[in-house]
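Novice: what follows is a predicted protein model with its sequence.
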Amino acid sequence: MKQGLALKEHSTLLNIILRSIDTLALLLSGLFCFWLRFSDLNLDITYKNVLLLEILLGATCLSFTGAYRAWRGSSFSSEVQCVIKAILGSFLLLIMSGFITQSSDNYSRVWVVSWLLTSTFFILGYRFTLRQSLGILRSKGYNIRRVLIIGNEELGQSVANKLIQNPEMGLAVTGFISDNKSSSKSSLIESIPTLGNLEDIDRLVNEMHIDQVWIALPMNEVKKMEKVQSALRNSSIIIRMVPDIFGFQLLNHSITEVAGLPIINLSTSHMIESKYRLLKSLEDKILAFIIIICISPILLGLAIAIKLTSKGPILFKQYRTGVNGRDFKVYKFRSMIVHYESDGEITQATKDDIRITSIGQFMRKTSLDELPQFFNVLQGRMSIVGPRPHALAHNEHYKILVESYMQRHMVKPGITGWAQVNGFRGETDTLDKMEKRIEYDLFYIENWSVWFDLEIIFMTLYKGFIHKNAL
């Protein structure tokens, strides 16, 4: 492991290099954009002052947002957010200073905007390249941090396996420590030994040059956690705790802070955050309005056909469960003859159901009976893409049988969804089919993005209207 120390001792130097390159990126991108705008590099005193001020503001904001912290083990997306916040913030401060000093008319807005975009692209580009290069070096044994895991049972083994499977993080598991009397000196992972018990921590950390201690103990082992902290109280070593949440059914789990308290989210969705909720709402309203205009002749034609072929209303309205468990009326073209069922009973439609009308059979096969739900979208009760809404009686039935069934109601139900374009639509005559539908619904909630929505809409257009499972 000697080569693993080669780059580790130069982490401070790496930090200095990052700061230097960021400063150089701001300077060069500013000069480059000036040359593009004016075809020369003859900066007068005004532009020189703005250039210097932005370099100072940029360096300060990058430091303030944590752009120079250790990114080992963190996703690149979190680093991207950090850099964008810093650069955008620094340019906003620059523009504000121009308005306050009434000097904004003395320099080009085009130059400032192009400088903002170019510097952001340059900084993110070189940081991505650096991250990839360090990942390759770490996978070859360089720039390694030695990790000692407290606890060699299921949680500890899981943590060790994760680190082994991601060598680019440069976190090498040296061994386990366990107070479990039944555990032997050899762990379940052959390449990683159990080195001792809690009494040996201080000695092992010093003798084996450990960089980080990871506590992977069950939540009820508070005394042991305190013992680890006490044993290392005089050490500058990094101590991390892996919460024992792997036994839970998790949905978009994350760690956040509320009122200064560290909070572990076991079940949440980034779709419920205000900015994403607004984005999703705008997407739904704009697309629904355009689609309704385009399909209005089809809506009119189907309405006339329903009225002429059977007695009863054109629309079928039924209460379904929406976001946060609130019930709403869903609109569909009526595809069955008018019939009544006993209170609370919902008889799911089946193939060759005698209640389905001739035009209703066609609408169900082509999913045209769903078209009025675009008005539900305009009302804000549904989304174009989301988990399909089930009848209330079905919710009561399946929430007991299918694990995490009700988590699908964290978001608005949709006209189409990830489950539907993957074939899980129509009659769910077995519990296994419903479980697969819920699995796809929860995957959608956890991985939502505008691009994911567009992909599902495209798949619906391509293969979702007519399907063998449609009734």
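Specialist: Happy to help now that I have it. Residues are numbered from 1 along each chain as shown.

Novice: every contact and neighbour count from this point should use C-alpha atoms.
Specialist: Will do.

Novice: quick one: the helices in the stretch 1-150 of the chain?
Specialist: With helices called from DSSP state H, counting those that start in this stretch, the stretch 1-150 of the chain shows them at 11-38, 45-64, 76-100, 109-139.

Novice: please disregard the earlier target; I meant the stretch 151-300 of the chain.
Specialist: According to DSSP H, counting those that start in this stretch, the helices that the stretch 151-300 of the chain contains are 154-165, 201-207, 222-231, 274-309.

Novice: can you list those in TSV and add mean neighbour count?
Specialist: Output for the helices of the stretch 151-300 of the chain, formatted as TSV (neighbours: other C-alpha atoms under 10 Å):
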stretch	mean neighbour count
helix 154-165	17
helix 201-207	15
helix 222-231	14
helix 274-309	14
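
Novice: thinking again about what came up before, for the helices of the stretch 1-150 of the chain, which one sits closest to Ile164?
Specialist: The closest of the helices of the stretch 1-150 of the chain to Ile164 is helix 109-139. By C-alpha to C-alpha, the value is 10.1 Å.

Novice: element containing Ile359?
Specialist: helix 358-366 (DSSP states H and E).

Novice: pasting the second one now:
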Amino acid sequence: MIRRNQGILTKLYILSDFFVVQMSFLLAWWLKFESGWIPYETPKPIESYMLWSLIYGGITILTGIVITLYSPKRKKRFADEFLKVIQVHFISMFLLISIMFVVKEIDISRVYLAIYLGLNIFFIIFYRYFLKASLKHFREKGYNRQFVLIVGAGSLGKRFFNNLKQYPELGYEVVGFLDDNQVWDNVETAHYSPILGNLDDLEDILTRELIDEVVLALPLDAHSKYKKIIVHCEKAGVRTLIIPDFFDYLPARPYFDNFAGMPMINVRDIPLDVASNRMFKRLFDIVFSLCTIIIISPVLLAVALGVKFTSPGPIIFKQERVGLNRRHFMMYKFRSMKQQIEEGEDTGWTVENDPRRTKFGTFIRSTSLDELPQFFNVLMGHMSVVGPRPERPYFVDQFRDEIPKYMVKHHVRPGITGWAQSNGLRGDTSIEDRINHDIFYIENWTLLLDVRIIMKTIKNGFKNNNAY
């Protein structure tokens, strides 16, 4: 039943995408040739454009199937779907233009094609977001459920059950557990689904119960039982998922690689290790930084004059920080403290009412205006607009031994703002919490997440109550 529903949803997505493509064609035609808003020469007949729109619709469907745009989406994030929609339509437009070039179709308006592409992406993303939100709502209400059997009622199985309860919008219901040794006490009986039997009862339960997925949550010493369990599941046509007993060591989104013909789990998969992702992020950083510097140039000038006229010394303060791949660089800030005469490495934190700060420096630190020169660090390639905040070498050497996974943050460029900072973890806050947020960002990076962090930073304001 569930698989039939997924098949219906897939067909609906395909038909809806094709319908939206044709509606975008009509709107793009009107905007370009009928609205009077855009100057144009006499176009070819609308029938010619319609033919190419039908061809484009077919290309997008085939491209979407190839790159799994129409695969089940219940467990997937919308950000992944967002990027795939953009990818599908850019690839499809490239293929369409290539076909037009081969058949020597040169009279199609380029402005029309650009409008057409933009409308397709916008409307498809819009309706897919609305549909995904609607499906989540109905699943929370108990509709379109999928039924899960957990094999293993130990700590791993109970942890998965508790986690699943936190995501009712996914629409999963645990029908029960199987375990050879575990028995619920009164408290566990009230909290967890029942233990339906032992592992030998699996085949019988799959026959008489409606089960869509079996989740194996067994300890490592039960590895020998996996083969028999998987055989029973495949015989019943039920999907099987395995939670490895060492999952605490894995990233949030594990990546399976192939090495010497053997499947392997990549313990630290980083989206920005992919060259295309690095290129898009770097291009975004350059464009965003240039635009920001131009827009805030009066603010930069005003702060520079404020620093110059309120305290003797240089306007810009340069401090060594650790960046991408543990390489050191000089990070720029507007100077907020009195010029230091003594030599040697600065290994101290700033504290509340720090006597080294100037009055103007207190103001620009509390409003984060002292950070603005770091946009030039971004242009130089030392930093990114969004990423983990860089730290001084002295503290990096200290934290790497004290805080687990601290050095993971150096797998990407440091940022002016980050997931931790946009969630209020700035200044005098927990280093452990910041690292956990940084690792989440590194493992789940998308351009959409970068934009979200920037918007959240702006929305929260630049006031930093923890900055001393």
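Specialist: Arrived safely, thanks for sending. Keep in mind the model is a prediction, meaning the values are calculated, not measured.

Novice: TM-score for the pair, please.
Specialist: The TM-score (TM-score structural alignment, normalised by the length of structure 2) is 0.77; 446 aligned residues with a C-alpha RMSD of 4.1 Å.

Novice: picking that back up, save the helices of the stretch 151-300 of structure 1 as TSV, and put in distance to Leu36 of structure 1 too.
Specialist: Shown next, in TSV, are these (distance: least, C-alpha to C-alpha, whole Å):
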stretch	distance to Leu36 of structure 1
helix 154-165	46
helix 201-207	56
helix 222-231	57
helix 274-309	35
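
Novice: can you tell which of those is closest to Gly322 of structure 1?
Specialist: helix 274-309 (14.8 Å).

Novice: hang on, the earlier thing: and the helices of the stretch 1-150 of structure 1 as a markdown table, adding distance to Leu232 of structure 1?
Specialist: Listed next are the helices of the stretch 1-150 of structure 1 as a markdown table, based on distance: least, C-alpha to C-alpha, whole Å:
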| stretch | distance to Leu232 of structure 1 |
| --- | --- |
| helix 11-38 | 23 |
| helix 45-64 | 29 |
| helix 76-100 | 30 |
| helix 109-139 | 27 |
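
Novice: closest one to Gly325 of structure 1 among those helices?
Specialist: Per C-alpha to C-alpha, nearest to Gly325 of structure 1 of the helices of the stretch 1-150 of structure 1: helix 76-100, 32.3 Å.

Novice: which strands or helices does the closest one pack on?
Specialist: Packing partners of helix 76-100 of structure 1 (3 or more C-alpha pairs under 8 Å, 6 or more residues apart in numbering; DSSP states H and E): helix 45-64, helix 109-139.

Novice: which one of the helices of the stretch 1-150 of structure 1 lies closest to Pro389 of structure 1?
Specialist: Closest among the helices of the stretch 1-150 of structure 1, using C-alpha to C-alpha: helix 76-100, at 32.8 Å.

Novice: quick one: buried residues of the closest one?
Specialist: For helix 76-100 of structure 1, the neighbour count (16 or more other C-alpha atoms under 10 Å) marks 79-80, 82-84, 86-91, 93-95, 98 as buried.

Novice: again, but for stretch 65-76 of structure 2
Specialist: Leu69, Tyr70, Lys73.

Novice: now for the last one: what does it line up with in structure 1?
Specialist: Pointing back at Lys73 of structure 2 there. Using TM-score structural alignment, the partner of Lys73 of structure 2 in structure 1 is Trp71.

Novice: what sits against its match?
Specialist: Residues in contact with Trp71 of structure 1 (C-alpha atoms under 8 Å, 6 or more residues apart in numbering) are Glu79.

Novice: how near is it to Phe333 of structure 1?
Specialist: For Trp71 of structure 1, the distance to Phe333 of structure 1 equals 54 Å [C-alpha to C-alpha, to the nearest Å].

Novice: looking at the helices of the stretch 1-150 of structure 1, which is nearest to Ser254 of structure 1?
Specialist: Ranking the helices of the stretch 1-150 of structure 1 by proximity to Ser254 of structure 1 (C-alpha to C-alpha) places helix 76-100 first, at 13.1 Å.

Novice: quick one: average offset of that closest one versus structure 2, please.
Specialist: Following superposition, helix 76-100 of structure 1 is found to deviate from structure 2 by 2.6 Å on average (mean C-alpha distance after the TM-score superposition for structure 1).

Novice: ok and that helix relative to helix 11-38, angle-wise?
Specialist: Helix 76-100 of structure 1 runs at 50 degrees relative to helix 11-38, counting by axes from the mean of the first three to the mean of the last three C-alpha atoms, to 10 degrees.

Novice: who touches helix 76-100 of structure 1?
Specialist: Residues contacting helix 76-100 of structure 1 (C-alpha under 8 Å, 6+ apart): 50, 53-54, 57-58, 61-62, 64-67, 71, 104, 116, 120, 123-124, 128.

Novice: Asp212 of structure 2 - how many residues pack around it?
Specialist: Using other C-alpha atoms under 10 Å, the number of residues around Asp212 of structure 2 comes to 21.

Novice: that one maps to what in structure 1?
Specialist: So, by TM-score structural alignment, Asp212 of structure 2 is matched to Asp211.

Novice: could you find the closest non-adjacent residue to its match?
Specialist: Arg146 (5.2 Å; C-alpha to C-alpha, 6 or more residues apart in numbering).

Novice: what is the neighbour count of that neighbour?
Specialist: Neighbours of Arg146 of structure 1 (other C-alpha under 10 Å): 21.

Novice: ranges for the helices of the stretch 301-450 of structure 2?
Specialist: 359-366, 374-380, 393-402, 419-422, 431-443, 447-460.
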